[in-house]
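**Student:** Turn this into a model:
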Amino acid sequence: MTQNLRIILIEDEAATARNLEFILKEINPGIEVIVTLQSITESVDWLTDNDRDYDLIFSDIRLSDGLSFEIFKQIEIGKPIIFVTAYNDYAIEAFRNNGIDYVLKPFDSEEIHRTLLKYNTLIATGIKMQQTKTEALLQQLESVTKRYKKSFLIHYCGRLIPVEAAKISWFYTANEVVYAHATTGQKYTVEFTLEQLERDLDPELFFRANRQFIINRNAIDTVEYFFNGRLLIKIYPLSQEQIIVSKAKAMVFRKWLDQ
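**Tutor:** Now for the predicted structure:
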């Protein structure tokens, strides 16, 4: 097995990262884990400054700030990537056949050993990961692993209440607190920022109207023309604050609503 292998771990769970590093070094003492990166932002920054100073990447799919695919969309990766995932989906098999491998959580020493053998085979046969091929495979894996938030477990009056995302008319932020307004008229506080919600909610159902509102398409009553090319959204239940879509975002909103 290849000696002096320099590996990057992209993993936000410290225990998982430590376990993976232990298994890797147990299999091959010549392996060096040169860095463990915990987020998209940290990974992009490090990989930008250390373009080729590694041989192989083990990357979790879900990180604290999103899906790791965002890393590989932002910067060119010329080295093989082995994805660590909790999703056992038929489409992932395509990655194995096309040169990008995967490790299914929870993994063991045998699974890690198998994927390192595959890496060695790729190197021995001179197979290189082309960026265009990598991007196509990332799109395929992303399509089967993207899971949008379907419900919220909300603290309310000393209880935990499950509320379906589809039954929330809009999300609104004020004074650094985010509120969810249900179709029933009930108002809840949620422990998410609008940025997190924008990422986790189904974009076919929810739209970020402006800095304060994310709205559910099924809650929209009417759309009116406002000053300077902006749009005024009337929503149900009624909002005390006006929901205004900027001129720059109006066309995108109209296309989203008309699909």
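**Student:** Please make it C-alpha for all contacts and neighbour counts, starting now.
**Tutor:** Fine.
**Student:** need the strands for the stretch 51-200 of the chain, in chain order.
**Tutor:** 56-60, 62-63, 66-67, 81-85, 102-104, 151-156, 159-164, 168-174, 177-182, 187-190 (DSSP state E, counting those that start in this stretch).
**Student:** Just tell me which of the ones you listed ends up closest to residue 242.
**Tutor:** Taking C-alpha to C-alpha, strand 168-174 is the member of the strands of the stretch 51-200 of the chain nearest to residue 242, at 11.2 Å.
**Student:** by contact count, what packs against the closest one?
**Tutor:** Counting contacts by 3 or more C-alpha pairs under 8 Å, 6 or more residues apart in numbering; DSSP states H and E, strand 168-174 packs against strand 177-182, helix 194-200, strand 213-216.
**Student:** So which bits of whatever helix or strand comes next after the last one are buried?
**Tutor:** In the C-terminal direction, the helix or strand that comes right after strand 213-216 (DSSP states H and E) is strand 220-225. Along strand 220-225, the positions that meet the burial threshold by neighbour count (16 or more other C-alpha atoms under 10 Å) are residue 220.
**Student:** Now for residue 175, how many residues are close by?
**Tutor:** 5 (other C-alpha atoms under 10 Å).
**Student:** wait, I meant residue 52
**Tutor:** With other C-alpha under 10 Å as criterion, residue 52 counts 12.
**Student:** tell me the contacts of it?
**Tutor:** residue 78 (C-alpha atoms under 8 Å, 6 or more residues apart in numbering).
**Student:** try the one 10 residues further on
**Tutor:** For residue 62, the contacting residues are 68, 85, taking C-alpha under 8 Å, 6+ apart as the criterion.
**Student:** Also this sequence, please, to line up against the first:
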Amino acid sequence: MNIIVIEDEDLAAEDLINTLKRVEPNAVVEQRLTSVENSIAYLEKNKSAQLIFSDIQLGDGLSFEIYERIKIEIPIVFCTAYHEYMLQAFRNNGIDYLLKPLSEDAVRHTMHKYYGLKRSMQSAMPDWSTLYRNLAQESSQRVKSILVNYQDKIIPLQMAEVALFYIQHENVLVKTNDGKEYLVSKSLDELDKSLGTDFYRVNRQHIVNRSVIRHASYSLARKLVLDIKINHDIRILVSREKSGSFLQWLGGE
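**Tutor:** So this is what the prediction gives:
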């Protein structure tokens, strides 16, 4: 099978290509692409690949722009260091979402998944489009409640009541819409993987619910500052790198 790798970091690309050679000896990496523009130029003319491994953050923009500007009919495996693009990935022909650094086991699992989905598609689906819609729907169906600790009690807290999660003094806390706070036994990384699209990891310290945000404004350092509807002593900032995807999320895209 022919594979295309879209990755602008040399070491990351080399590592992925070498891993693919070990995991899938019969696969051929027909092209490595490094930007949105050269990916569009190549993919418009070359249709022989069966699978794409694509980084998300490229030097000239997000790789989603590629798939918005040209029609891609083959599945894509998205590779990134960030969790927040997951739903958007599954809406863009994504069949898997790998977090960097990539492990050989993760790539092997992805290839098994690709072949399994291909077999099921051939027996039950006329094309990949139904599969993509199902994956996107599954990725948005997240936990409805979370267990929190209060004194000697363990309480199920509905996600609809949650305003934000944050770290303070190495503890993970959840703050509700009415200002109550509880300890959470999960890390922010674990929460980030399980929460639905109403939540966004704005920085290392905070995950916020869209419903709690009044507005965002730019600071002098060109970072976004959030104004939220509840009292919170810590200033919530969104980095410049995340501002574009954050605003897309805030607008419901």
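**Student:** Overlay them and tell me the TM-score.
**Tutor:** Scored against TM-score structural alignment, normalised by the length of the second structure, the superposed chains reach a TM-score of 0.52; 162 aligned residues with a C-alpha RMSD of 3.9 Å.
**Student:** Tell me which of the helices and strands packed on strand 168-174 of the first structure approaches residue 146 of the first structure most closely.
**Tutor:** helix 194-200 (9.2 Å).
**Student:** Contacts for the closest one next, please.
**Tutor:** Outside helix 194-200 of the first structure, the residues within contact range by C-alpha under 8 Å, 6+ apart are 66, 147-149, 171-173, 178, 206-208, 212-214.
**Student:** middle-most residue in the first structure, spatially?
**Tutor:** residue 67 (2.5 Å; C-alpha atoms, centre = their mean).
**Student:** where exactly do the helices run in the stretch 51-200 of the second structure?
**Tutor:** 64-69, 86-90, 104-124, 129-140, 188-194 (DSSP state H, counting those that start in this stretch).
**Student:** deepest of those, which one?
**Tutor:** helix 86-90 (a mean of 21; mean count of other C-alpha atoms under 10 Å).
**Student:** name the helices or strands packed onto that one?
**Tutor:** Using 3+ C-alpha pairs under 8 Å, 6+ apart, helix 86-90 of the second structure sits against strand 94-99, helix 129-140.
**Student:** Other residues contacting it?
**Tutor:** 64, 78, 96-97, 132-133, 135-136, 139-140, 197.
**Student:** switch to 7 Å and redo it
**Tutor:** For helix 86-90 of the second structure, the surrounding residues in contact (C-alpha atoms under 7 Å, 6 or more residues apart in numbering) are 78, 97, 132, 135-136, 139-140.
**Student:** okay, the residues you listed in a markdown table with distance to residue 249 of the second structure next?
**Tutor:** Formatted as a markdown table, the contacts of helix 86-90 of the second structure follow (distance: C-alpha to C-alpha, whole Å):
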| residue | distance to residue 249 of the second structure |
| --- | --- |
| 78 | 18 |
| 97 | 18 |
| 132 | 20 |
| 135 | 19 |
| 136 | 15 |
| 139 | 15 |
| 140 | 13 |
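**Student:** So what's the residue count around residue 171 of the first structure?
**Tutor:** 25.
**Student:** Need the counterpart of it in the second structure.
**Tutor:** Aligned counterpart of residue 171 of the first structure in the second structure: residue 165 (TM-score structural alignment).
**Student:** The nearest residue to its match once chain neighbours are set aside and residue 154 of the second structure, how far apart?
**Tutor:** Sequence neighbours aside, residue 174 is the residue nearest to residue 165 of the second structure in space, at 4.4 Å (criterion: C-alpha to C-alpha, 6 or more residues apart in numbering). Distance from residue 174 of the second structure to residue 154 of the second structure, counting by C-alpha to C-alpha, to the nearest Å: 14 Å.
**Student:** repeat for residue 163 of the second structure
**Tutor:** In terms of C-alpha to C-alpha, residue 163 of the second structure sits 19 Å off from residue 154 of the second structure.
**Student:** more neighbours, those two?
**Tutor:** More neighbours surround residue 163 than the other of residue 163 of the second structure and residue 154, with 24 against 13 (other C-alpha under 10 Å).
**Student:** Can you say which of the helices and strands packed on helix 86-90 of the second structure is nearest to residue 239 of the second structure?
**Tutor:** strand 94-99 (19.7 Å).
**Student:** so what does the closest one touch, helix or strand wise?
**Tutor:** With contacts defined as 3 or more C-alpha pairs under 7 Å, 6 or more residues apart in numbering; DSSP states H and E, the packing partners of strand 94-99 of the second structure are strand 76-80.
**Student:** ok, and what's touching the strand it packs on?
**Tutor:** So strand 76-80 of the second structure is contacted by 51-56, 89, 93-100 (C-alpha under 7 Å, 6+ apart).
**Student:** how about a cut-off of 6 Å?
**Tutor:** 51-55, 93-100 (C-alpha atoms under 6 Å, 6 or more residues apart in numbering).
**Student:** quick one, which residue of the second structure lies the farthest from its center?
**Tutor:** Distance to centre of the second structure, C-alpha atoms, centre = their mean, peaks at residue 152 (35.6 Å).
**Student:** Map it across to the first structure for me.
**Tutor:** In the first structure, residue 152 of the second structure lands on residue 158 (TM-score structural alignment).
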